[in-house]
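Enquirer: Starting from these lines, generate the structure:
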Amino acid sequence: MPSVAYERWRENRIAEVPSTGIWRVVEAPLYPSIDALLAIRPTGNAGPVLGSSDARRAWWLVAAGTATLLADVPGAVVHPAGWVLNCPAPGIGAEGRTWLHPPYGTGLLTPARLLREALLDARVMEAMER
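Expert: Sure thing, here's the model as predicted:
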C-alpha cells in the first residue's frame, strides 16, 4: 500500500488506490453483494469487499486474469487496470464507505468464479422476492 494511503487514513480520509498488478475491481449492487458475501465467507475464500450505503454499491477485489468472468452478471461492472478505488482505512468508515470484508494483508482475492455464482444466485433470489 502506498505511504500516501496510510497518511490519508491516519487523517480519517479516503485513499485513492489504483487497481494495478494482480487485482481488478468488480463493482456490483450492494444488496446482492451482501448476500453473495454471506454465501462466500463460510468457504474461507472471501477477499476484500468495500461497500457504500450511500451509493448502494459494493466493490470486490478479484484476480486480474479472472475478472472478465463477471462481465455478463447483471448490474456488475468490471473496471480496467488503473481504475481508482476510493477506500477508507480498514475498520474505519469514511464518506459513506466501509469495508464489508476488509483486506487483512494476506493477498487473498475473491475467486471470480465463486463471486459470479453467488451474485447470480443473489440476483435470482432478489427477483423472486419481488
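Enquirer: okay, CA-based contacts and neighbour counts for the rest of this
Expert: Fine.
Enquirer: mind checking the longest helix of this protein?
Expert: Across the chain, the helix with the greatest residue count (assigned by DSSP state H) is helix 112-129.
Enquirer: can you pull the buried residues of that helix?
Expert: Residues of helix 112-129 classed as buried under the neighbour-count rule (16 or more other C-alpha atoms under 10 Å) are Ala112, Leu114, Leu115, Arg116, Glu117, Ala118, Leu119, Leu120, Asp121, Ala122, Arg123.
Enquirer: Over to stretch 28-40?
Expert: Ala28, Pro29, Leu30, Tyr31, Pro32, Ser33, Ile34, Asp35, Ala36, Leu37, Ala39, Ile40.
Enquirer: Proceed likewise with the subsequent sequence, for comparison:
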Amino acid sequence: MPDMDVALKDAMQVDGAIGAALVDRGSGMALGIAGGDKDFDLSVASAANTEVIRAKLRTMEMLGLREKIEDILVTLDSQYHLIRPLTGRSGQGLFLYLALNKDRANLALARHQLKRIEGNLDI
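Expert: As a prediction, the model looks like this:
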C-alpha cells in the first residue's frame, strides 16, 4: 500500500493539480504537502480547510444527519478545491486536500482519482 508521499505524488498527477496535502483535522496541521508555490501556501490552506470540515460536521450534527462526508467541493473562479475526509481506520481524523486549476481539471475524474488514492493510502 502506498504511503503518504506516494499518495501525494499520485494526487499531483491528477490533471490540473496545483497542490495536495494530507491534513490532521484536529490540529489543522499538514502532515505532508506536494505542490503549491509562494502565492499558494498549502499549510495555510490546510489549516483553513480544517474549519470548513468542522463547520460541515457541526451542521450535519444539528440536522441529525448520520451520513459520512464523501468530499467537499469549493469552486472558485479559476480553481476547484476538493476536501476528502479519510474513512479508513488508520486515516481517522485526517483528510486529503487537492487544489485544481479549473481550466485544466476534469472534476468527476479528479474526485474518482482522489477516492482511489484514499483507498490505496496506508498511514
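Enquirer: what's the TM-score for these two chains?
Expert: The pair, once superposed, lands on a TM-score of 0.31 when counted by TM-score structural alignment, normalised by the length of structure 2; 67 aligned residues with a C-alpha RMSD of 4.6 Å.
Enquirer: picking that back up, please flag which of the buried residues of stretch 28-40 of structure 1 sit within helices.
Expert: Counting by DSSP H, these contribute Leu30, Tyr31, Pro32, Ser33, Ile34, Asp35, Ala36, Leu37, Ala39, Ile40 to helices.
Enquirer: Would you reformat those residues as TSV and include distance to Trp60 of structure 1?
Expert: Converted to TSV, those look like this (distance: C-alpha to C-alpha, whole Å):
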residue	distance to Trp60 of structure 1
Leu30	11
Tyr31	13
Pro32	12
Ser33	9
Ile34	11
Asp35	13
Ala36	11
Leu37	10
Ala39	14
Ile40	12
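Enquirer: one step back: closest one to Arg10 of structure 1 out of the buried residues of stretch 28-40 of structure 1, please.
Expert: Leu30 (26.7 Å; C-alpha to C-alpha).
Enquirer: any idea how far the closest one is from Thr98 of structure 1?
Expert: 12 Å (C-alpha to C-alpha, to the nearest Å).
Enquirer: Give the residues shared as contacts by the two.
Expert: Gly51, Ser52 (C-alpha atoms under 8 Å, 6 or more residues apart in numbering).
Enquirer: Please report the distance of Ala118 of structure 1 from Val84 of structure 1.
Expert: For Ala118 of structure 1 relative to Val84 of structure 1 (C-alpha to C-alpha), the value is 25 Å.
Enquirer: same check, this time on Trp99 of structure 1
Expert: From Trp99 of structure 1 to Val84 of structure 1 the distance is 16 Å (C-alpha to C-alpha).
Enquirer: For the residue lying closest to Asp35 of structure 1 once chain neighbours are set aside, which residues are in contact?
Expert: Counting by C-alpha to C-alpha, 6 or more residues apart in numbering, Ala122 is the residue found nearest to Asp35 of structure 1 once chain neighbours are left out, at 6.0 Å. Residues in contact with Ala122 of structure 1, defined by C-alpha under 8 Å, 6+ apart, are Pro32, Ser33, Asp35, Ala36.
Enquirer: what's the spacing between Leu100 of structure 2 and Arg111 of structure 2?
Expert: From Leu100 of structure 2 over to Arg111 of structure 2 (counting by C-alpha to C-alpha), the distance is 11 Å.
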